[in-house]
Structures are given as C-alpha cells and as structure tokens.
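1. Coordinates for the following, if possible.
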Amino acid sequence: MPHLNDSTRGRLLFGGDYNPEQWPEETWHEDIRLMKDAGVNSVTLGVFSWSKLEPEPGAREFGWLDTLMDLMHGNGIGVVLATPTASPPPWLGRLHPQTLPRDADGHVEHWGGRQHFSHSSAVYRRHAAEITEALAARYGGHPALTMWHINNEYCTVDHGDEAAARFRVWLRRRYGTLDALNTAWGTAFWSQHHDTWDSVIPPRRVHYLHNPTQVLDFRRFTSDMLLECCTAERDIVRRYTPHIPVTSNFMPLWIGQDGWRWAEEEDVVSVDLYPDPRDPLGAQYGALVQDLTRSQARGPWMLMEQAAGPVNWRGVNHPKPRGLNRLWSLQAVARGADAVCYFQWRQSRQGAEKFHSGMVSHAGEQGRTFQEVKRTGADLRRLAEVTGTRIAADIAILHDWHAWWAGEQQARPSRRAGLEGVLRAWHRALWEAGLTTDFAHPEHDLGGYRVVVVPQLYLLTDAAIENLLGFVRAGGTLVSGFLTGVADEDDRVRPGGMDARLRELFGIRVLHEWWPLEAGESTECDGFRGTLWSEEIEAADDVTETVPYRGGELDGLPALLRRDRAWYLSTLPEPDALRALLARIAADAGVRPVLDGLPPAVEAVRRGELLFVLNHGREPVTVPVPGRHHDLLTGTTVTDGVRLDRYGVAVLRP
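-> Prediction:
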C-alpha cells in the first residue's frame, strides 16, 4: 500500500493549495519563480475546479490543467491532484435539485457556497465518479502526480428524502429487524414505537427533544455515507494509479466523522489546522490535533492546510506575529508531520476567502508573510533527515467519536461538561508537564503504554471496558475522568449510572448523584479546587487513596479515588492541579518528561533521535539540555543548554 513517505522520498513536502484558475496565465510563471524561491516542492491542484473542468454537463476542459501539470513537472514541483467534488458546478444543482442537501427544517442548501451536495444522492455520486474517472484516466501517468486528494473537508449533513431512504437501509443493516431498532432506540419512551420502516426518518425538526439514539445513529450514518463517497472516488483513482497514495483532509478535532474508521481507509492521513494566533493555548491546541492525527496515521502524517497569516471566519481575524508561522510549522514536524502545507499559495483577490491569507499575500513577494514562508522552506530543507521517523510515547489518551456523539445529546446533566473541553484540559495538563502522548481508540491494543488516560468517554462498549480492565490487570496505570462508562453503545444508561466493572475497578461502591457546577462555580477539595463537575460517590472499603471534597453537600466524600493502579477523578481540577496530579501519576509509572526543568511556554519533543525544543513565549529563554548537541537549523554546536529567541526553535542531534 502506498503511503506518505513514497511521496516525500527523503524530503519534507512544502507547499499548499494552488488555485491558478483565479489568475491569468502570465501569473502562473511568476508563481513558479516564487515557489522555487521559497523552496516549494508540492502544490495541490483542482480542489475547487469542477466548473472549470466541466463547464457544462459532459464537457471536458483539461487544456489549462495540462499546462499546469507540465509546468510543475518541468520545475521539479510535485502535484497533489484533487478530485473537485466538494463544490459541484451550479448546473448540477439546477438540473438535478435532488443533489442538493436539506437541513433539519427541510430547507435546501443551494449552490453559491461550497459543500452543496447530498452524500446520499445517486445522481451526485454518478457525476462525482465521472469527473474523477476522467481525471484519473488523463493524469494517472503524468510524472508530476505524487498524491491524490479526494474532495475537501467532508462535512455535509443531509436530512432530505433520499438521505432518509438510505438511512433506513443503513439501519436495516445495523439492526436487522424493527424490533431490534425499537429496543435500541428505546421507543417505548414517548410513544415512539415504529411499526413500519417507512416511519423511520432522520432527526428533523421536532416540537421538543429528539430521541438521542436516533440522533446518535444519524451521526454514525452521516459519517458512513460521507466515507462511501470518499472511498468510491478513492477506488477509481487507485485502479489507474495503485502506486500513488490517496488522502482526504480532516478538519481539526471535527465531530462529524469517525476519524479512526476514516483513517483506516486512507494511505495518508492529513489535517487542516488553524489555531487562533491570539489564543494563549493555541500551541497546545495545535499539539493536540497533531498528536491525534499522528495516532490516526500510526506514523508520519500531512499538514494539508494552515494559514500563513490571518483567516477570514472569526469575528476578528488577527495576523500571525513575526515568527509564529515558522514556529507552528516546525511544531507540526516535531509531532510527526512529513508535509507542511497551506491554504493557499496566492491570496485571492475575489470570492469569499479574499481576506484569508496566502503564502503570497496581497503585499506580494516583499511582504513579511512571503519572507517568513521562505525562511520556513529553508528550515524544512535542513530537516530532511527527519522524514519517516517516529515518535515514541508511553502515555495514550483515549478518544472515540461515538462517545463524543452520544455525549452531545440535547438533554444531559450539563452542557458545559462536553467532551471537547474536557479533552483539551487533560491534554493541556500532559503537554505542559512535558509528557508526550499518543491517542488511541478504547478498543485498540494498549499494551505498549505505561499510562492510559480517559478524560471522558460517556459511551463505552463492553469490548472497550474489557480492554481497560485487561490493561490494568497487565500492570498498566489507568486514569479516568468523570462521565465515563455511563452508557452502552445504544446510549442506554448502565445500571448504577456507571458500568459495574468500572466501579469495581476504581473502588466506587455507589455513584449516588451527578452534581454539575455552574459557570464560575467551583468546589473545594483537599489540596486543589475542582471545576465544571462533581459527584456524590461512596467509596469501597478497599480503596488505596482518596482526596475528599471540603464543604457543601459533598463534604468528606471522595473527589478523587484510587484503587491500586486505577484512578478516578469526579471533578476537573484547575489546570495547575491537574498537571501536577498527572505528572505524579506518570512518574510513579516510570514515565518522565522529554526534558526536565523546562521553562514555562517551552515545549520539547523527541522525534527519532532528534530533539525539538520550541519556545512559545514572546521572551527569549535558555533551556537546559545536558550534553553536546548539533543544531540542524543553525549549524552550530550547543553544550548543556540552548538559547531560544521569541518563538525560537532548535532541532538538536546528539
């Protein structure tokens, strides 16, 4: 099976989305000159080019793309060629309105934006297959082609009639009978019993609350339908080019796709990543997405999109301060990326994204953005030896999209205690402690880890629970947050409010009540303050350790408890306390930070034999690094420490 390293061939890929159809042909030659100046060795072509390639039904206009493919090859720049199916041309929706998606209110989403397609439409799928086949037949043998890019940021949701019909087919395959579906969905509640498959519909607008398992299954169905679209196009291009890797770019920490399942269908796992440059935790969010993507890829991955400067969708869109673009690009490499790319190459002058930055901004080649892009390109050339190397982690964070989907239901104890925020808090604690983490599915083999942490997994299958029990029995350390193991795969609350096997594992005799906290509210515990959530728990007699709540209704009851190597937190400690706790647990399990004594805002990651040291602060720092090392970025030797300027980076070889 082809993979990313087949395309990189001992070099880090550097470039981005190129949309030359927006520019006159004379600009293309200027772009080539600037790409070579910046060290660009890869461009993505055709992502939003369906109207250009097929201006009317059945027409094929490939001359402009022929020219560009030849230009790229002649100048040593590889092409990631996209299927343009994320944005169908207006004629498709006009002639075939059934290809347009409908929202939960029945409103049609028309052309004029993007992603205006129904994943369930047979007509859309046929036309998408035809344009994909035409591209594969024409360019499969072109020497510029290095990778296929299927569609773009799959995210369409459709509640229309054709989607409803496919939903019923999907449910028949899942459950077999209406009785099984009624049992799984708990339709005895509110008189929702289905006596015929024809009454089963997507979760359209209702008077009050939706059936939560219906919503859960519709999320599963939507992810599967989008994946069917993706793999159909993938299979077409693979027939022509079995040696060329295929990808489709994820959005960062996106709830709409089962990322574990999708990653299994890709040769290259890629992601688009846009932290807010004004967010003080932007680097931590970037690290989380990078760790998750690397874990989905089980090795090197591709940063398909990032911004060279400001984006255009936030209420206020801030540019990146000097040096931040380079820092975040090298952070991605440190955490396993073998490709660093942008949306887009040249900033558009028209259209909805004309205020979204490009590698070449409106200021042109003299602008600060392009000059920083050039520096980043030079840095990546110096780091070519890192290509294909791996990152070792002794800690795994468990994450599952099905648990996320189920936990986001409308009627729940607290809408403040969602999975994403809790996940980010736990990853932040480990990141700030200097501890490298992988992500894993709760049913994955966990035998290679010393510590497994579960920030929150509301839904756990029986197989996942047995996997956690087996991990602890084999000598691993398990740390779990609240609202874990509450429901089974049908979102049926388990007896006792938490699976009995987990309660025994953690030393919980009875979980009496959940006590969610209001915004700004906290609860005192011995040695720390808890936020977001608390629980009325009665501990078993044989627990190894407890930390009690102090004051209020829960006074004296355990906020934290441990039974041997299994820890349970019934609240979310404030950041410093959570970091200290997880660092202590990791140390007890024999897991140490990459570097001891890191100054605040400094990150250290070891990839292969190279040590990346990154300063996310605005002030210069000196970082202790025992021994003599060669800095690949400066070509100098450093002894027992390295000085980093604001947003500075060192890449050290022993």
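
2. going forward, measure contacts between C-alpha atoms and count neighbours the same way
-> Noted.

3. for stretch 409-416, how far is the first residue from the last?
-> Length of stretch 409-416, first residue to last, CA to CA, to the nearest Å: 12 Å.

4. got the contact list for it?
-> If you take CA atoms under 8 Å, 6 or more residues apart in numbering as the criterion, stretch 409-416 is touched by Leu209, His210, Pro212, Val215, Glu408, Trp514, Pro516, Ala519, Leu532.

5. How about the fifth one, nearest residue that isn't a chain neighbour?
-> Which is Glu408. Spatial nearest neighbour of Glu408, excluding adjacent residues (CA to CA, 6 or more residues apart in numbering): Gly418 at 6.7 Å.

6. neighbours around Pro55, how many?
-> 15 (other CA atoms under 10 Å).

7. Secondary structure class of it, three-state.
-> Following DSSP: H, G, I helix; E, B strand; the rest coil, we place Pro55 in the coil state.

8. Pretty sure it sits against Leu92.
-> No - taking CA atoms under 8 Å as the definition, Pro55 is not a contact partner of Leu92, at 10.3 Å.

9. Gln347 and Gly113: what is the separation?
-> Counting by CA to CA, the gap from Gln347 to Gly113 is 18 Å.

10. can you map out the helices along the stretch 151-300 of the chain?
-> 161-175, 178-185, 212-240, 259-264, 282-297 (DSSP state H, counting those that start in this stretch).

11. list the buried ones in the second one?
-> Looking back up the chat, that one is helix 178-185. By 16 or more other CA atoms under 10 Å, the buried positions in helix 178-185 come out as Leu178, Leu181, Asn182, Ala184, Trp185.

12. and those residues as TSV, adding distance to Gly617?
-> Below are these laid out as TSV (distance: CA to CA, whole Å):
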residue	distance to Gly617
Leu178	58
Leu181	54
Asn182	55
Ala184	51
Trp185	50
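
13. picking up where we left off before, which ones among the contacts of stretch 409-416 are found in strands?
-> Among the contacts of stretch 409-416, the members found in strands (DSSP state E) are Trp514.

14. Could you also give me the structure for this second sequence? I'd like to compare it with the first:
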Amino acid sequence: MTTERRLRLAGIAYGGDYNPEQWPEEVWAEDMALMGEAGVTMVSVGIFSWALLEPSEGVYDFSRMDRILDLLHENGIAADLATPTACPPAWFFRAHPEALPIDRDGRTLSYGSRQTFCPSSRAYRTAALRIAGALAERYADHPAVAMWHVHNEYGCHNAECFCDTSAAAFRTWLKAKYGNDLNALNHAWGTTFWSQWYYDWEEILPPRATGADPNPTHRLDWRRFCSDELLSLFTAERDVLRRAAPHIPATTNFMVMHNFDAMDYWRWAPELDIVSNDHYLLATDPESETDIALCGDLVRSLAGGRPWLLMEHSTGAINWQPVNRAKTPGEMRRNALAHVAHGADGIAYFQWRAAKAGAEQWHSAMLPHAGTDSQIWQDVMQLGADLRALAEVGGSTSPAKVAIVWDWNARWAMELPSQPSSELRFQDLVRDWYTPLWKAGVAVDFIRPDSPDLDRYRLVLAPSLYLVDDAGATNLAAFVEHGGTLAVGFHSGAVDENCHVRLGGYPGAFRKVLGVHGDELFPLLPGQTVGLAGQVPQGATADLWTERLRLTGADAVATYAEGPLAGVPAITRHAYGSGTAWYLATHPDPTTLATVLERIREEAGVRPEHDVAAGVEVVRRRGAEADYLFLIDHAGHGAEIPAEGVELLTGKPVVGSVTVPEGGVAVVREATREPSGG
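-> Reported below is the predicted structural model:
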C-alpha cells in the first residue's frame, strides 16, 4: 500500500526561511512572539546549517536544532526541516578537494560560498546522505516536522561541472541512454561532421571550452545529463528520509523564474511529494506581474494541477541584481496573492529576519533591519491576516481550456550557438503569447508536447517548439485532427530529439498539419521590422523572424507587406481533420499578436472570465463547494467587477459587483459554475 505524503496544515501556509543559528539565543523568544503576531504557520529550518550540525566528519551536534524544533512546536509553528546539503562545510573540502567543481575553462572553483561541489562527486554524495540520514533518524518523529526540505535550489550555482569525475559520470549516462552502442551515439550526435567520430567511450568529454562552437547534440545530451545527475542526488536524499519517516512529505525548491533553465522540471516534478518553487522579480522587468502569473501557472502544471508551495520570494529588495529596487506600496501583497491565485497553497519568504552579516545581508526579509517600526512589517502583518481570511481557498484547483506547450529540451536546443538568429529566447517568446491571454483573464495550463491529456483543452499553443520528437509532433497533430485548435510559432518542429534538422522544408514536423511549406529562413536583424498586411490591424509590423512559405492547403491570414518576401504568407490558417491549425511564421508586434490570438481563441470557443479594465488580473480557483474569483489591480486605478457572493478579505457580501481598491485585491467566493474556457 502506498503511503500518502501530504502537508497536513490547514488553510494556506505562511512563513519563510528561519535561520536562528545566525542570532543569539535570546532573540529566539522574540521571533516566536512576532511570528505569532504575523500569523506564521510554517518555517524552513536548517537549510544552511551543515557546519554547525556536523562540526567534523561523523560527529554531530543536534543540541541547537533540538531547541529550535522544540520551540517551534511549543509555539504552534510547523517546521519544514531541511537537509543542509547545499553548503558543505570547509572541513569537507579540506578532506576532499577533489569534490570542488571545475568550470568550462578548466578553473577549479573554491569553497567559501554555497553549492561549490561537483554533483558527480562520490565523496559529496556519501557525506550528503550521511547527514540526511542522521537528521532523519533523529527527527522522524518530532511533532514539529511537517515536511522535509531536501537541499536548496538544486543547480543554482553548480548545474554543470566539467571535471574528470563528471566526465566519467557523463559517459556512464551516455552508455545507458545509447544501450552501450557507441555507433548509436555517433549517429545521434552526427559526429562525421568536423571529424568528431568516437572510437572509444573514454574519448568522450564534457563540452569544455573549445576554439569553435560545440556539437549541438553533444551539448544537448550534456544538459540532459546535468539535470539527471542532480535529480539523482535529490532522489537519493529523499529515499533516505522516506525510509526513516514514510509519512512525511518531501520537497525541494524549484526555480521556475525568468532565465533559470538548468533543470528539466518535467522529469523532476513526479519525484516530489509536494512541488514548491522560488520566484524573484527582475528589477528591469516593467511588467513583472506577468512573470509571476506565467511561472505560477507553469509550477501548478508541473504539480499536475494540484496546489503547490511558494517556498521563497521577497518582501522587498533582493540582493543579487545590479540594482535591487524596493517594492512599491501594495506590491508585496499583490505579488503574494497573485501566487495564491495561480495555485499556491503556501506563501514563504527568504527570510524571516534580515541578516546583519553574510552575502545576503542586503536581502529583504519579513522582519527587516528596521524591525517592527517599518512598512514591510506592517505589510507582513496584513498578509498574514489576508491568508487567514483565505484559508478555505486551500486545496482548490484552477480550471483551464487553454494549454501552452513548454519543453526544456526545446529551450536548451534553440538557445545553443550557431542558430539562424541569436536573438531568440524561449521564455520571451512564450511570454509574448501568454501575456494577451493573461491580460484577458484566460486561464492557462502548461503541457509537454507528448501530454496524454490534450483532449481536456480546446486550444493548444506552441509558441516556441524548435525541437520536438516524433511522438510529440504526432500527438499535437492528432489533437487537431480530432477537433482541437493548435497555433504554432515560427522555427518550431525544425529538429528532432537529436537536434537533427528535419529535411524536406520548414516548419519540419508540422508542415502537414499546418498546410504550409517553407524553403528558406529570413531572420531579421536587431531593430529591423517588416510590415504586415491582410486580416491584421492597420500598421501591423513584425520583427525577429520571417521565412519564405507557400501554401499547401492553408489559407493566408496575413502576408508581408514589404521587403524581399512581400506578398508571402506570414500568418496562416489550415482546416485539418475536424480541427484547425494556425502558423505564425513571424513575430508580430504586441497589438497584432494579441489581435490574432484573440481571433484564434474565440474561434476555439474560449472566452475570458470577465471584461475588465486594463491592468486588472482575473483568476479563478475551483473548490469542492465554491469558486474563488481573484481580482488584482496592477494598474492602480481600481475597478468594479460583476460578481455575486462574499468578498473573503473583508467578509462583506457581494451583490451584483465587487469593488477592487486602487492597487488592491478582492477575492470573491462564488457559486461553482462551468468555466467558459478562461
């Protein structure tokens, strides 16, 4: 019988990283009192405490952790107890200097920060499992421990190591993948090019720095290996914890945000009992609320549609960007409740008390340097009250009739060197398509190309699917054939899973379903645009990409209005089987893209939740007995939105409409209704 492992906390968890070892013990009592005032229900402990827990190899000192966990339990606060394996102590590296990572250029990196270990190091694995086992044995039955927090942000700083130990582990991984058949690897990698044919496994190295561009398939397999190697560390620690405490769920914090792309989280997510994520805003992003929504929807999708936990974000400024801005009034609250709207059943920050020393001393916290006499503390108190008011939302899910295809292999492959354009960024292209849906209040899931669940959606979008295997391409085509609507972005279907170009014309794997044939790519130079004509807004333009197409069954919706491709189809629509397939062979300006996607969405029968003012985010979560309508004003103008029920943050009844305060949030409990597709 399978043991059910879930977080047994009522409502929506609230808290953050708690590092009492960084403070005198007399501070701890104040922490407990203030956590009680703020409504904190769970904190992560021990994440960076290896050196204190194991002062020398095999010698443990749990006295401090004993007191911390006892204190939390006495004050009714649950512990997300971490294995401290992201930060091996100095004594470990003195004993095992071979465990230090080596970068692409052959430099050995020193200890003195965090995650300075080789993921393939046998000495590191042994030490990590030893400390994990010691923690599990001691605290498996401690009443404060509600969840295991394995490691911290896998791959944040050491996603790749190019040492000889990693090289040997890479060869082992390749032998397993290619059935110990070196000829199969040579064919998959196309090693006849540039005389790269391998005659012995020992000849294969990591893609270290060379004088020219690396073999793309070599590099792609390396990225897959690095993700799997770190995943094997997670599962090894998790299994140690499970053996000692099979009833306690285990998680590790993903980093689904902006430009972090080291892990294939589709492979990771099924190994977690509870999916959790860290999300930080980029100071240079003028619409960072879009990134919160996109990443939240992606994490929820990784969790199989189930609620997830926000393990880290910031109350204000962070510490690792060139300029770290503070959050504007109301932004912290909007950020947190937007994560809840997109499926989070827990809100946590790094960290509880702002550090006065160390590399993250200028990172904001729930209790800032200024203490309780601060705006951040008032915001922390307010958010605690909000989350208590929203307790019944916990466990609810998010219905969607639109899915966006997201694939880490496609992302890695498209961003390798020697592409037709180095201006293409996977996440930017996906966000460009996601944004109009989000602004319209249309719910979105993310899926793999080979997802078996496409029939639950009316519309599937593939903004950027450069790499796709035959199974994924066939799956998407079958979705259209059976009545679905599919929209595909440019440069998709171009290569197979080995990064081999699909011959016979563009867009490769999708030519038949899209009803088009391309023979040449015409990427645009930075800053260059081209006009569009046809069923698009007047003055429509496009940038980044064009290609020469002819129609093989599709109809042209828009053509290029000028340049060498004047009159050539740029946007097409094709009736295929019982469904419809669209191709956007270029990158339209935001207004044009939004207009085209609106038409595609409406033809697919997907309507938004509400017609609302610009800048108001609308998201619905569905519970067993009610719906929860989240309304978040990012524009600062306020709004009046049709609704019926009870506004949970104020407890007031809603008759006909609800007022969303300027820059504020409203959450309405409504009677459950069938979604319109949004």
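
15. Could I get the TM-score for this pair?
-> Laid over one another, the chains give 0.97 as their TM-score (TM-score structural alignment, normalised by the length of the first structure), with 648 aligned residues with a CA RMSD of 1.3 Å.

16. equivalent range in the second structure for stretch 481-494 of the first structure?
-> Stretch 481-494 of the first structure corresponds to residues 489-502 of the second structure when matched by TM-score structural alignment.

17. re the thing from before, close enough to count as contact, the residue nearest to Glu408 of the first structure and Ala403?
-> No - counting by CA under 8 Å, Gly418 of the first structure does not reach Ala403; the two are 10.7 Å apart.

18. Please identify which of the two sits among more neighbours.
-> Taking neighbours as other CA under 10 Å, Gly418 of the first structure and Ala403 compare with Ala403 leading, 23 against 18.

19. residue in the second structure matching that one?
-> When the second structure is aligned by TM-score structural alignment, Ala403 of the first structure is paired with Ala410.

20. ok, now Phe62 of the first structure?
-> Under TM-score structural alignment, Phe62 of the first structure pairs with Phe62 in the second structure.

21. What is the neighbour count of its match?
-> Using other CA under 10 Å, Phe62 of the second structure is surrounded by 15 other residues.

22. who touches it in this structure?
-> With contacts defined as CA under 8 Å, 6+ apart, Phe62 of the second structure is in contact with Leu53.

23. That one and Trp148 of the second structure, how far apart?
-> Distance from Phe62 of the second structure to Trp148 of the second structure, counting by CA to CA: 17 Å.

24. Buried ones among the contacts of stretch 409-416 of the first structure?
-> Restricting the contacts of stretch 409-416 of the first structure to buried positions leaves Pro212, Val215, Glu408, Trp514, Pro516, Leu532, with burial counted as 16+ other CA under 10 Å.

25. And those residues, which is closest to Asp31 of the first structure?
-> Ranked by distance to Asp31 of the first structure (CA to CA), these are led by Glu408 at 45.5 Å.

26. could you measure that closest one against His210 of the first structure, distance?
-> Taking CA to CA, one finds Glu408 of the first structure at 12 Å from His210 of the first structure.

27. measure stretch 140-147 of the second structure end to end?
-> 10 Å.

28. Okay, buried residues for that stretch please.
-> Buried, per 16+ other CA under 10 Å, within stretch 140-147 of the second structure: Ala140, Ala144, Val145, Ala146, Met147.

29. just the residues you listed now: which is nearest Arg601 of the second structure?
-> Taking CA to CA as the measure, Arg601 of the second structure lies nearest Met147 of those, at 40.9 Å.

30. And the residue lying closest to that closest one once chain neighbours are set aside, which helix or strand is it part of?
-> Nearest non-adjacent residue to Met147 of the second structure, counting by CA to CA, 6+ apart: Asp80, 4.7 Å away. Using DSSP states H and E, Asp80 of the second structure maps to strand 78-82.

31. So which of the helices of the stretch 151-300 of the first structure is the most surrounded?
-> Mean neighbour count (mean count of other CA atoms under 10 Å) peaks for helix 282-297 among these, with a mean of 23.

32. mean distance, it to its aligned residues in the second structure?
-> Average distance, helix 282-297 of the first structure versus aligned residues of the second structure after superposition (mean CA distance after the TM-score superposition for the first structure): 0.3 Å.

33. What residues in the second structure pair up with the next helix or strand after that helix?
-> Where DSSP H and E defines the elements, the next helix or strand beyond helix 282-297 of the first structure is strand 301-305. On the basis of TM-score structural alignment, strand 301-305 of the first structure is assigned to residues 308-312 in the second structure.

34. secondary structure element for the match of Ala403 of the first structure?
-> Using DSSP H and E, the secondary-structure element containing Ala410 of the second structure is helix 408-414.

35. so how far is Lys36 of the first structure from His29 of the first structure?
-> Applying CA to CA to His29 of the first structure and Lys36 of the first structure gives a distance of 11 Å.

36. Against Asp213 of the second structure, how distant is the match of Ala403 of the first structure?
-> To Asp213 of the second structure, Ala410 of the second structure is 19 Å away according to CA to CA.

37. Asp261 of the second structure now?
-> 20 Å.

38. same question, Asp70 of the second structure
-> Asp70 of the second structure is 56 Å from Asp213 of the second structure, where distance means CA to CA.

39. Check Thr41 of the second structure too.
-> Counting by CA to CA - Thr41 of the second structure and Asp213 of the second structure are separated by 51 Å.

40. and the helix or strand where Ile32 of the first structure lies, how far from the chain's centre?
-> Element membership of Ile32 of the first structure, judged by DSSP H and E, is helix 25-38. Distance of helix 25-38 of the first structure from the chain centroid (CA atoms, centre = their mean, to the nearest Å) equals 32 Å.

41. what's the answer for stretch 583-595 of the second structure, then?
-> Distance, stretch centre to chain centre, for stretch 583-595 of the second structure: 25 Å (CA atoms, centre = their mean).

42. Mind listing what's buried along that stretch?
-> Result for stretch 583-595 of the second structure [16+ other CA under 10 Å]: buried residues Tyr583, Leu584, Ala585, Thr586, His587, Pro588, Asp589, Pro590, Thr592, Leu593, Ala594, Thr595.

43. Kindly report the same for stretch 115-130 of the second structure.
-> Across stretch 115-130 of the second structure, burial judged by 16+ other CA under 10 Å covers 115-121, 123-125, 127-130.

44. Gln347 and Gly113 of the first structure - which one has more neighbours?
-> Shown here are Gln347 of the first structure and Gly113; by other CA under 10 Å, Gln347 has more neighbours (22 against 11).

45. residue contacts, the more buried one?
-> Each residue near Gln347 of the first structure by CA under 8 Å, 6+ apart is listed here: Lys354, Phe355, His356, Ser357, Gly358, Met359, Val360, Ser361, His362.
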